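Asker: Got a predicted model here, sequence first, then my questions.
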Amino acid sequence: MDLQGVGAIVTGGASGLGAATAEMLARGGAKVTIFDLNVDQGNAKAAELGGHFVRVDVADEANVQSAIEEAEARHGVARVLVNCAGIATAEKIIDRDGKPLPLDRFARVVAINLTGTFNVLSKMAARLHGAEPIGPDGERGVIINTASVAAYEGQVGQPAYGASKGGVMALTLPAARELARWNIRVVTIAPGIFWTPMMAGLPQDAQDSLGRQIPFPSRLGRPEEYAMLAESIIANPMLNGETIRLDGAIRMAPR
């Protein structure tokens, strides 16, 4: 798909992987709307890109519906959705005293990472299915979701995160098969250890130690490298129904 002049939505687009993706889309000529909870960062990034910002809780059905309608009123039917919104937690199933993880804390991660992804995906698909086909293949749109290598090798302390990202991965193929009827592609990226604002809070030696765990290149992944893969997915019409690892060949240890 040619990005020039098309509407695009990035959830979690105020920082990290989402911000780099929003920048890539804007450079390609897309009209970008950022969905995020961080109003200050979201507005600043949208202004920088000449785009639009909407404060969105991806787990809120009405909020997402109205936000997509607002993006459409501003930029036309969005042809590209990149779901980067998510949270990461480190909590065990039972603590050292044998107390179980409170269900509401598990459910919150699943609600944002998995249910939130489906919420935006489904609302986007509903807007796309009646859109005019474009390009030589009659494509209507591309939806890119974000899983994690934790979907494959979840570590101790990642039951909620691993389960939520595994769900995103499992959603990919049935969504792609169903939406193929309307020429809408669905692809998921599963990043490894990437630099994000969350990582920025770690000491430099801790960041370096994490980077050395990656076979090659032995460093943290860069947000713009995630954006590069998203750009390739958008451009290549044969990429569909797949989860692509982006991890420098790392396979996560149990801890």
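Answerer: Okay, I see it.
Asker: Every contact and neighbour count from this point should use C-alpha atoms.
Answerer: Will do.
Asker: can you give me the strands for this structure?
Answerer: 7-11, 31-36, 52-55, 78-83, 141-146, 184-191, 243-246 (DSSP state E).
Asker: now the ones you listed as CSV including mean neighbour count?
Answerer: Below are the strands of the chain laid out as CSV (neighbours: other Cα atoms under 10 Å):
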stretch, mean neighbour count
strand 7-11, 28
strand 31-36, 28
strand 52-55, 22
strand 78-83, 26
strand 141-146, 26
strand 184-191, 26
strand 243-246, 20
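Asker: Got another one to weigh against that:
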Amino acid sequence: WNMLPRSAGPYGGICATAADVVRFARLFIDGGTAPDGTRVLSAGAVEAMLTREVEMPDQWFLGAHWGLGWGLFEWDGARGFGHDGSTFGQLAYLRAIPEAGIALALLTNGGGAAPKVFETLCRELTAELAGVTMPGFGPAAGAPGADAVRPAVDPTPFVGGYRREGFLMTVTDRPAGEGVLQVRYEGADGLKDTFEPLFWNLVPVSDTPSKTVFAGRRNEKDAWIPVVFYALADGSRYVHFGVRATAKSA
């Protein structure tokens, strides 16, 4: 286990068990009160944090909308909230459906199988406990599969570099394997050379005037993840990948 330095406190300095994470979610399910009735957050603050602020370019990875800190989703008419997290060697997941009174947390040691484990667990439990169907992003949900019809997409507009603080993504149209595009993901600036570059092969899922959705994975064992390319009103291009928007820089 690699303890993050104290400087990482604002974005990842909390250590918690799965039970701790569920208790934190319960605070929002119960309108801001602790189990003993102590008010920790005002009802107004809870409502504000669970109110949709922006629509996400990626509708699948965490939620179709984002509130004040929470990813927000709606499954079969039931509204929910959640958040994922990752650090060196660890992946964490949380989903909650307030009207059903349930919260699910999974903490893992990382690895490509973790998203599949969480998806399987969450889909089964939310169906059993809340009567809702968790949407997927895979062959059965329109992503590439044996019977999927892939749209013809010109890769040229998407090729280039995308950069944000600490990270660089390079998109090429010469993938080393199945796909139309390939993403090389590596550290930059203060995170340069802190981890080996990662590669995702991308295949198209849908293409509309407002955005083009690809499904990406590193290998056949990994779960498919959405990678969305889109442009702002001023023409600047972005890629939305892993719940983060990154501007095209070259």
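Answerer: That came through fine. Not measured: the values here are computed from a predicted model.
Asker: And the TM-score between them?
Answerer: Superposed pair, TM-score by TM-score structural alignment, normalised by the length of structure 2: 0.29. Supporting alignment: 120 aligned residues with a Cα RMSD of 5.7 Å.
Asker: rewinding a little: want to throw the strands of structure 1 into TSV with distance to residue 103 of structure 1?
Answerer: Putting the strands of structure 1 into TSV (distance: least, Cα to Cα, whole Å) gives the following:
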stretch	distance to residue 103 of structure 1
strand 7-11	26
strand 31-36	25
strand 52-55	27
strand 78-83	25
strand 141-146	24
strand 184-191	26
strand 243-246	28
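Asker: Name the residues of the longest helix belonging to structure 2 that are buried.
Answerer: For structure 2, the helix with the greatest residue count under DSSP state H is helix 114-130. For helix 114-130 of structure 2, burial by neighbour count (16 or more other Cα atoms under 10 Å) applies to 114-115, 118-119, 122, 125-126, 130.
Asker: cool, stretch 21-31 of structure 1 as well?
Answerer: Those buried within stretch 21-31 of structure 1 under the rule 16+ other Cα under 10 Å are 21-26, 30-31.
Asker: Nearest to residue 74 of structure 1 among these?
Answerer: residue 31 (9.0 Å; Cα to Cα).
Asker: In which helix or strand does residue 168 of structure 2 reside?
Answerer: Per DSSP states H and E, residue 168 of structure 2 falls inside strand 167-172.
Asker: hey, where'd the helices end up in structure 2?
Answerer: Chain-ordered helices for structure 2, with DSSP H as the definition, fall at 9-12, 18-29, 43-49, 114-130.
Asker: Quick one, which of these gets closest to residue 105 of structure 2.
Answerer: Using Cα to Cα, the helices of structure 2 put helix 18-29 closest to residue 105 of structure 2, at 5.7 Å.
Asker: other SSEs contacting the closest one?
Answerer: Under the contact criterion of 3 or more Cα pairs under 8 Å, 6 or more residues apart in numbering; DSSP states H and E, helix 18-29 of structure 2 touches strand 90-97, strand 102-108.
Asker: how about CSV for those, with mean neighbour count and distance to residue 240 of structure 2 added?
Answerer: Below are those laid out as CSV (neighbours: other Cα atoms under 10 Å; distance: least, Cα to Cα, whole Å):
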stretch, mean neighbour count, distance to residue 240 of structure 2
strand 90-97, 21, 19
strand 102-108, 20, 24
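Asker: Nearest to residue 215 of structure 2, out of those?
Answerer: Going by Cα to Cα, the one of these nearest residue 215 of structure 2 is strand 90-97, 20.2 Å.
Asker: Could you tell me the angle between the closest one and strand 102-108?
Answerer: Strand 90-97 of structure 2 and strand 102-108 are oriented at 170 degrees to each other (axes from the mean of the first three to the mean of the last three Cα atoms, to 10 degrees).
Asker: Name the residues that touch strand 90-97 of structure 2?
Answerer: 21-22, 25, 29, 78-86, 102-111, 114, 118, 130 (Cα atoms under 8 Å, 6 or more residues apart in numbering).
Asker: Next, the buried residues of stretch 33-50 of structure 1.
Answerer: Result for stretch 33-50 of structure 1 [16+ other Cα under 10 Å]: buried residues 33-38, 41-43, 45-46, 49.
Asker: hmm, which two among those residues are most spread apart?
Answerer: Counting by Cα to Cα, the most remote pair of those is 37 and 49, 17.9 Å apart.
Asker: hey, where'd the helices end up in structure 1?
Answerer: 16-27, 39-49, 61-75, 103-110, 116-128, 150-153, 159-179, 197-200, 204-212, 223-235.
Asker: Adding distance to residue 245 of structure 1, write these out as TSV.
Answerer: Formatted as TSV, the helices of structure 1 follow (distance: least, Cα to Cα, whole Å):
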stretch	distance to residue 245 of structure 1
helix 16-27	15
helix 39-49	27
helix 61-75	28
helix 103-110	21
helix 116-128	18
helix 150-153	10
helix 159-179	11
helix 197-200	20
helix 204-212	17
helix 223-235	10
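Asker: Out of these, the one nearest residue 191 of structure 1 is which?
Answerer: Comparing the helices of structure 1 under Cα to Cα, the one sitting nearest is helix 223-235, at 7.5 Å.
Asker: So which other helices or strands are in contact with the closest one?
Answerer: Partner elements for helix 223-235 of structure 1 (3+ Cα pairs under 8 Å, 6+ apart): helix 16-27, strand 184-191.
Asker: in that helix, what's buried?
Answerer: So helix 223-235 of structure 1, judged by 16+ other Cα under 10 Å, has buried residues 223-227, 230-231, 233-234.
Asker: the inter-axis angle of it versus helix 16-27?
Answerer: 50 degrees.
Asker: I figured residue 21 of structure 1 hits residue 227, correct?
Answerer: Yes: contact status for residue 21 of structure 1 versus residue 227: in contact at 4.5 Å, counting by Cα atoms under 8 Å.
Asker: separation between the residue lying closest to residue 187 of structure 2 once chain neighbours are set aside and residue 240 of structure 2?
Answerer: Nearest residue to residue 187 of structure 2 in three dimensions, chain neighbours excluded: residue 167, at 4.6 Å (Cα to Cα, 6 or more residues apart in numbering). Residue 167 of structure 2 sits 13 Å away from residue 240 of structure 2, going by Cα to Cα, to the nearest Å.
Asker: now do residue 186 of structure 2
Answerer: From residue 186 of structure 2 to residue 240 of structure 2 the distance is 16 Å (Cα to Cα).
Asker: Next: residue 123 of structure 2.
Answerer: 24 Å.
Asker: wait, residue 245 of structure 2 sits on residue 238?
Answerer: Yes: assessed by Cα under 8 Å, residue 245 of structure 2 is found in contact with residue 238 at 6.4 Å.
Asker: Noted, bye for now.
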